[in-house]
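S.K.: sequence first, then the predicted structure, then my questions.
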Amino acid sequence: MTIVDLGEYGADFTANPYPYYARLRERGPVHQVRAPDGGLFWLIVGHEEARAALADARLSKSPATIAATMLDEQVVGPYLLVVDPPDHTRLRKLVTREFTARRVEALRPRVQQVTDELLDAMLPAGQADLVDTLAFPLPITVICELLGIPAADREAFRKWSNEVVAPTGPEAGEAAVHELAAYLDDLIEDKRCAGPADDLLSALIRTRAEDDDRLSAAELRALAYLLLIAGHETTVNLISGGVRALLDHPGQLALLRADLGLLDGAIEEMLRYDGPVETGTVRFSATPVPVGDIVIPPGEMVLVGIAAGDRDPARFPDPDRFDIRRDTRGHLAFGHGIHYCLGAPLARLEASVAIRTLLERCPDLALTRPTDAYDWLPGLLMRGVRRLPVRW
């Protein structure tokens, strides 16, 4: 089987990978590919196959499957994205005891308040970078308040988080993981000593299962690490990517402005059309895994193409068309199976409040630069732009 070298596609692939995924999909639902950094893995590009892979126990999340460890697992500890059942079942049960739908919905007034305050500060200027002024500060404020992280520490956390998900270099990415782990150790110890508080991290410190099971120090650090990073990075790119999709499709924007009752469906189409996660985090084949006519051998790294699967015409007719009235049921933006994103309700809430309020307060919102000038995030994990200059 021919190995596909993604590095040969250059910057055009980063800016718009969808035509490349379409050509690969025409040849089959899975391909062995070489990443720009030289790493080899299998990439699943068909929707049906991607959905099945996300729930396939033969595709392990634990690097131990191939006798390896990930840097963040070594430094931070075992978190939900690098463990399998029964460890995953236990950890997820403990965190879902506290990170409930009721806790998320109770955040709605605060999400609205933060959004209003950010727009109050942004609008007098007449133009701004929407990532810097709204899409980033809203979710980082909310997740930090939810977890009980002091406001003074949020700028440092932004730097660490950016390096973790889209490192500027190997050394910078590694340093960010170490610095963030040390910070979380200190924060957790401070909360243990401070006594009862109403934030999620304090609740996780206190929580116990029916059998008196509780989270260890390493597990608390790892969960805080995951919740902090996953709890805002994806939402940054959902908000900015959703607004970008609307501004790139003025007919759809006009349709939504005329009926904001379409907003929930519009957000689901934003997630499907150009969502914030391009591929799921790496999986490892524990046994031979058939995908279409190909059998992935044991001991291989596998990436599930979230973005590729959600543009599969076999599942979504005319998939390259952005249509806020589309039936998007079955999209993969938040994953599928036991690793389905814990933070999906919070991401939807924040995107809904942010985009609705922005459209209501900025009737003349428009882009201020051509779309080919975007500074795209590198790598295959996150899908988004570093800046989104707009005017109103």
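M.R.: Yep, it's here. Residues are numbered from 1 along each chain as shown.
S.K.: alpha carbons only for contacts and neighbour counts from here, please
M.R.: Will do.
S.K.: which helix or strand contains the spatially most central residue of the chain?
M.R.: The centre of the chain sits closest to T234, judged by C-alpha atoms, centre = their mean, with a distance of 3.3 Å. In this assignment (DSSP states H and E), T234 forms part of helix 217-248.
S.K.: same for that helix, what does it pack against?
M.R.: helix 71-76, helix 137-147, helix 170-194, helix 200-206, helix 250-258, helix 263-274, helix 344-361 (3 or more C-alpha pairs under 8 Å, 6 or more residues apart in numbering; DSSP states H and E).
S.K.: can you redo those as a markdown table with mean neighbour count and distance to P319?
M.R.: Written out in a markdown table, the entries for the helices and strands packed on helix 217-248 read as follows (neighbours: other C-alpha atoms under 10 Å; distance: least, C-alpha to C-alpha, whole Å):
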| stretch | mean neighbour count | distance to P319 |
| --- | --- | --- |
| helix 71-76 | 17 | 35 |
| helix 137-147 | 21 | 29 |
| helix 170-194 | 15 | 35 |
| helix 200-206 | 20 | 39 |
| helix 250-258 | 15 | 15 |
| helix 263-274 | 23 | 8 |
| helix 344-361 | 19 | 22 |
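S.K.: quote the end-to-end distance of stretch 267-281.
M.R.: 23 Å (C-alpha to C-alpha, to the nearest Å).
S.K.: comparison target, given below:
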Amino acid sequence: MTQAFASEESEAPSPEEAAAAASNCTREFRANPHPVYAALREQAPVCPLSPPHGVETYLITRYDDARAALADPRLSKDMYGAIDAYHRIFGDSSIALDDNMLFSDPPKHTRLRRIVGSTFTPKRVESLRTRVQQITDELLDQCPKSGAVNLLPEFCFPLPLHVICELLGVPDNERKQAQEWSATVAQTGFGPEARKKLEIAEGNLRDYLVELCARKRQEPDGGLLSALVTAQDQEGALTDHELVSTAWVLLFAGHKSTAYQIGNAVYHLLSRPHQKALALRDANSMNAAIEEIFRFETSVENSTFRHAKEDIVIRDVLIPKGALVQISITGANRDPEMFAAPDEMDVQRPNVQATHLAFGYGPHYCIGAPLARLEMQLALTSLFARFPRMTLAVAPEEARWMTVPFPAFRGLAELPVVLDPS
């Protein structure tokens, strides 16, 4: 199944077919998950899955249920609390990188988020505006101007990678290797060979970040990582383990999700010239368009795992204690009970910023949302200003999306464009 606009045209799968596709992350599902989520929302909104990792899992797809589940304290983010399931899925090597606010509950989560929040502030993010613009312009200067260009490696990925690395204080000559290790972690499946690659990449990242944090302790440079080394609250500073894990989650989440989101935005705007024209009218129109794109095709398709701390009933479905739960952000963001004509991208859709779930909801709402929004604003505005006649180099329906099993993100496999058709 090719995709782009296939979701409106594809025959709806049965609930059984939808559950099987979501369980196994089939190639067709990865290429176009929207019909599957629509079928599940309609007939199995809390769906038991049978994933290859073998751990009992439930998928939530309706907006109201998703929003409630994201803030439900009975659904734990502390994967140490689900230690057997955690080990079966990811192995022991992941533990060193997962001791952070993303994988913890109160009171630990509250402490970690307070410490990180004291350094990763909206003011610090806004202070980056001039530098982010400079990086954006430099990357656009370097883009090949003739022929088809794959915009993902040329622009979409380097921009947020350079920004988060500068924010953290990762040296220029070390960024490429860190990005390669992160890419392996993001796209690894569950087979023996994939597990081995995952363990090697995680070990390399852990060792690198331990050494980098030690450098920042000895030679502070004013970056975010240096600030985190010394930051503390009334309960004390980050432990060495927490510091390394926090550096990892900021590095990983701080560029991957935004990179794919920029690609998704460019693709969908180029596929819909009228929507692009509306988005480019002024800064407010572009900001509204960005929020609609977060809703329409978020790069974070599903939440990270939670596990039930007790038996929980949602829509008459019993989720037993110890089961894993995933919340479909993509499914929830296209729920027709919440959004009118949800499979249409409408850059003038009202109130979408306050309602979409692209950054989550509740205590784990994405702390990097202000940075992602800043990067999206500058990336899209600058790109279309520099290349106003830019076109896709393939028909929209021929675009290829990532189909590797169990990726952490939803995004294009490549984004071929012609920057200047003249």
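M.R.: Nice, I can see it. For clarity, every value in this text was computed on a predicted model and none was experimentally measured.
S.K.: mean per-residue distance, the helix holding T234 of the first structure versus the second structure.
M.R.: Its matched residues in the second structure lie on average 0.6 Å from helix 217-248 of the first structure after superposition (mean C-alpha distance after the TM-score superposition for the first structure).
S.K.: contacts for stretch 378-386 of the second structure next, please.
M.R.: With C-alpha atoms under 8 Å, 6 or more residues apart in numbering as the test, stretch 378-386 of the second structure has contacts from 132-133, 136-137, 140, 262, 266, 280, 286, 390.
S.K.: that stretch vs the first structure, average distance?
M.R.: Superposing on the first structure and averaging over aligned pairs (mean C-alpha distance after the TM-score superposition for the first structure), stretch 378-386 of the second structure comes out at 0.5 Å.
S.K.: once you drop chain neighbours, what's closest to A308 of the first structure?
M.R.: Excluding its sequence neighbours, the residue lying closest to A308 of the first structure (C-alpha to C-alpha, 6 or more residues apart in numbering) is V45, at 5.0 Å.
S.K.: next up, the contacts around the counterpart of the one you found in the second structure.
M.R.: In the second structure, the residue matched to V45 of the first structure (TM-score structural alignment) is T61. Contact partners of T61 of the second structure, counting by C-alpha under 8 Å, 6+ apart, are 37, 40-41, 45-46, 327-329, 331-332.
S.K.: quick check: A15 of the first structure vs G384 of the first structure, distance?
M.R.: For A15 of the first structure relative to G384 of the first structure (C-alpha to C-alpha), the value is 9 Å.
S.K.: kindly report the same for D198 of the first structure.
M.R.: Applying C-alpha to C-alpha to D198 of the first structure and G384 of the first structure gives a distance of 33 Å.
S.K.: show me which of those two is the more surrounded one.
M.R.: Just comparing D198 of the first structure and G384: by other C-alpha atoms under 10 Å the higher neighbour count belongs to G384, 29 against 10.
S.K.: verify the contact between the more buried one and P276 for me.
M.R.: Yes: applying C-alpha atoms under 8 Å, one finds G384 of the first structure in contact with P276, separated by 6.3 Å.
S.K.: spit out the residues that contact those two alike.
M.R.: Counting by C-alpha under 8 Å, 6+ apart, the residues touching both G384 of the first structure and P276 are 237, 241.
S.K.: from the chain's centroid, how far away is whichever strand or helix holds D12 of the first structure?
M.R.: Using DSSP H and E, D12 of the first structure maps to helix 11-15. Its chain's C-alpha centre and that of helix 11-15 of the first structure lie 19 Å apart, by C-alpha atoms, centre = their mean, to the nearest Å.
S.K.: and after that helix, which helix or strand comes next?
M.R.: Next along the chain from helix 11-15 of the first structure, counting by DSSP H and E, comes helix 18-27.
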